[in-house]
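Enquirer: Could you work out the structure for the sequence below:
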Amino acid sequence: MHMLDRTIALCKAASKSLMVAISILSTSAFAEEHIAYRGEVGSFVNDFVGDGHDRWHTGSYQKSYYSQGYQLRWLQGLELRSRSQIVSPWVSSKQRGGDRPYSTAIGVGGFAHGRISGFETRLGGEILLLGDGTGLEALQRSIHDGLGMEDSFDPSRDDIDRVETTVTSRFDLEIARSLRTNEFALVRPYAEITFGGDRYNTFGTDVILGPHASASIWTRDVVTGRLLTPQANDIRGLSIVAGIDVRSAISSIHLPDNGLVNIEPKQFRSRFGIQSSSPFANIFIGQARLSEGFVGQKESQRVGLLSVSFSF
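Expert: Sure, this is the predicted structure:
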């Protein structure tokens, strides 16, 4: 409980720091009457509703809140994000020759969304707590016990390596270009640099076919790269959302340098899903394919994607 209390205190401190930053940005340098809350969006990722196995990128959830109206090219909108992630090895009988360590993370961060010379930019970072202090291991174990998943990976039953409890940070710079043939078709190529605890160089393209192609605010799911928009609640209809990217991977917070396995230097991600928005609910259901994340990984992984919000 002591470590969990420290985790909560860390998140509260980081949240207060972000709110201070917002208050500074909302001073006389901006037209305060134009700054407004713009919406929120969440993303849930789980392997059990993907390929059915309990391994590697086993579960994550993130939630973002947006405000708009800041009068700078590099800062037209502000995103505050919290997220959690569980990364685990596979059972030893399935993955032989070494596996990744068990790792959990919770983080809070902020990102500035802007537009420069026709390009959309997203720049920001987050503070993350790794290890036992997150409390996610106990949560995973209780969920597995409650669902009767006796054959699933359980960190309490297996002698495994763990990522040590530590505090780290990561930062993202994304540059994208929205190309539209009409209001129902969007092609959005992008490049992203991630540095800090994680170091990646990512290049990819997303495609939206349907009414959601008209959205102008976009962010990404950290694990799968899936495009997310808080404007989905304001749009009505059905859309196809797809994307693919390739990344040069240098380091990961979930694969320490002194671990048993090394990071796979070239990684691929692809995703596909359906976004449905009505006056009552906004739902996204999809799948993503993640290539091998470490050298010696037996196979790629498929995970399920889900976002649900209701209008009351």
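Enquirer: Please make it C-alpha for all contacts and neighbour counts, starting now.
Expert: Will do.
Enquirer: got the buried residues for stretch 22-40?
Expert: Using 16 or more other Cα atoms under 10 Å as the test for burial, stretch 22-40 gives 25-26, 35, 38-40.
Enquirer: could these be laid out in JSON lines, adding distance to Val49 and secondary structure?
Expert: Below are those laid out as JSON lines (distance: Cα to Cα, whole Å; DSSP: H, G, I helix; E, B strand; the rest coil):
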{"residue": "Leu25", "distance to Val49": "41", "secondary structure": "helix"}
{"residue": "Ser26", "distance to Val49": "42", "secondary structure": "coil"}
{"residue": "Ile35", "distance to Val49": "39", "secondary structure": "coil"}
{"residue": "Arg38", "distance to Val49": "31", "secondary structure": "strand"}
{"residue": "Gly39", "distance to Val49": "27", "secondary structure": "strand"}
{"residue": "Glu40", "distance to Val49": "24", "secondary structure": "strand"}
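Enquirer: Reformat those residues as JSON lines; add distance to Ala13.
Expert: As requested, the buried residues of stretch 22-40 are exported to JSON lines (distance: Cα to Cα, whole Å):
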{"residue": "Leu25", "distance to Ala13": "19"}
{"residue": "Ser26", "distance to Ala13": "20"}
{"residue": "Ile35", "distance to Ala13": "24"}
{"residue": "Arg38", "distance to Ala13": "24"}
{"residue": "Gly39", "distance to Ala13": "23"}
{"residue": "Glu40", "distance to Ala13": "22"}
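Enquirer: Second input sequence below; structure requested for side-by-side comparison:
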Amino acid sequence: MIRFFTAAALGLLFLTSQADAGERVRLGYGRLINNDFIGDTQDRWRTGSIASSRIYGSGWDGALPDRFGDLLEFRINGEIIAPDNLVNPAAGDRPFAGSLSFGMHTHYQHSKTEISMGLDMVMTGPMTGLGDFQSALHDGLGIEEASDTALAGQIGNGVYPTFVMELGREYALGRAAFRPFLETRIGVETMLRAGADITIGQIGGGELLVRDPASGQRYRTMQKSPAGYSFVVGADIAHVTDSAYLPASRGYALTDSRQRVRAGMHWLGENSSGFYGLTWLGEEFEGQGEGQVVGSIRLNLNF
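Expert: Predicted coordinates for the structure are as follows:
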């Protein structure tokens, strides 16, 4: 099954890259930083990540195109996953993992259903350099670094083609919008996820929003909204069948389900804009004991 979806995604991306490539221009850019230090102030598990998207197409009229491949997103994600204690990891705690991915996705709609699909090439292990990056950052900030023991037990080098697809549909509720969605991921982690988001306010309307894989928060890739505020809440639940970050070969058992509950606020002023959100992440493996809260932030400050 994994081989089938990987082959399909590779074919999808090849065809997409060939279609009208010369007519595309850059339409937008988005990013989101997640860290548990700006959430529950801890330094553990899904401790830090960054998502970045660049959008290309022939134009944008406030709605997704109805043709596959017309709108492209080039996506870069980096994530550091760590045990609860970086210095003396407890037996059975999750291993340190660095993850870096590069992908291409297309966004379009069919019969009012919004479709996002594409392929990420996910790299793990010391070759990503993320373990060294975190150590240097912690050293500069005077924070405890990951010990040699923690880094020696990290997830090893690997490359995982990962197919991602999300189906969503938005329903207007006065000034609010309700958007249920289904998502599947097959690759570095294999899962099926279902959830919904509610947005109250106009910011983000008529724009392309992209879902951050770690928190589930949706970040803006365009600046087409009037000044003001939007408040967002959302939740989802996933059934995960396989995870390269929690390998069964090391004795890890995945939880029966993986939950996320999130809230946040977009604001847009005359010269600046931003987003801040909080996401509760439920337990991901047997023995984790409790969930965690990560914060998400994006700032655009123009002086």
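Enquirer: where's His239 of structure 2, which helix or strand?
Expert: Assigned by DSSP states H and E, His239 of structure 2 falls within strand 228-243.
Enquirer: distance from that strand to structure 1 after superposition?
Expert: Taken against structure 1, strand 228-243 of structure 2 registers an average deviation of 0.9 Å after superposition, with mean Cα distance after the TM-score superposition for structure 1.
Enquirer: what lines up against Ser243 of structure 2 once you look at structure 1?
Expert: Using TM-score structural alignment, the equivalent of Ser243 of structure 2 in structure 1 is Ser252.
Enquirer: Please apply the same query to Val159 of structure 2.
Expert: By TM-score structural alignment, Val159 of structure 2 lines up with Val167.
Enquirer: which element is its match on?
Expert: Taking DSSP H and E as the definition, Val167 of structure 1 sits inside strand 166-176.
Enquirer: Could I get the buried residue list for that strand?
Expert: Buried-residue list, strand 166-176 of structure 1, by 16+ other Cα under 10 Å: 167-176.
Enquirer: Grab the two from the residues you listed that are most spread out in space.
Expert: Pairwise distances across the buried residues of strand 166-176 of structure 1 (Cα to Cα) peak at 30.0 Å, for the pair Val167 and Ala176.
Enquirer: got the residue ranges for the strands in the stretch 151-300 of structure 1?
Expert: Secondary structure of the stretch 151-300 of structure 1, counting by DSSP state E, counting those that start in this stretch: strands at 166-176, 179-182, 185-196, 199-209, 219-220, 227-228, 237-251, 266-277, 281-290.
Enquirer: Quick one: list the elements packing against the fifth one.
Expert: Using 3 or more Cα pairs under 8 Å, 6 or more residues apart in numbering; DSSP states H and E as the contact criterion, the neighbours of strand 219-220 of structure 1 among helices and strands are strand 227-228.
Enquirer: What mean distance separates the strand it packs on from the matching residues in structure 2?
Expert: With mean Cα distance after the TM-score superposition for structure 1, strand 227-228 of structure 1 averages 1.5 Å from its match.
Enquirer: quick one: that strand aligns where in structure 2?
Expert: Using TM-score structural alignment, strand 227-228 of structure 1 pairs with 218-219 in structure 2.
Enquirer: Then stretch 125-134 of structure 1?
Expert: By TM-score structural alignment, stretch 125-134 of structure 1 lines up with residues 119-128 in structure 2.
Enquirer: Repeat that for stretch 281-294 of structure 1.
Expert: Going by TM-score structural alignment, stretch 281-294 of structure 1 sits over residues 272-285 in structure 2.
Enquirer: Just checking the distance from the matching stretch to the centre of its chain.
Expert: Distance, stretch centre to chain centre, for stretch 272-285 of structure 2: 10 Å (Cα atoms, centre = their mean, to the nearest Å).
Enquirer: Then stretch 228-235 of structure 1?
Expert: 17 Å.
Enquirer: which residues of structure 1 fall in helices?
Expert: 2-25, 136-147 (DSSP state H).
Enquirer: Figure out which of those is closest to Glu126 of structure 1.
Expert: Proximity to Glu126 of structure 1 (Cα to Cα) singles out helix 2-25 among the helices of structure 1, at 8.9 Å.
Enquirer: Please pull up the equivalent of Met148 of structure 2 in structure 1.
Expert: I think there's a mix-up here, since residue 148 of structure 2 is Asp and not Met. Using TM-score structural alignment, Asp148 of structure 2 pairs with Ser156 in structure 1.
Enquirer: Sounds good, over and out.
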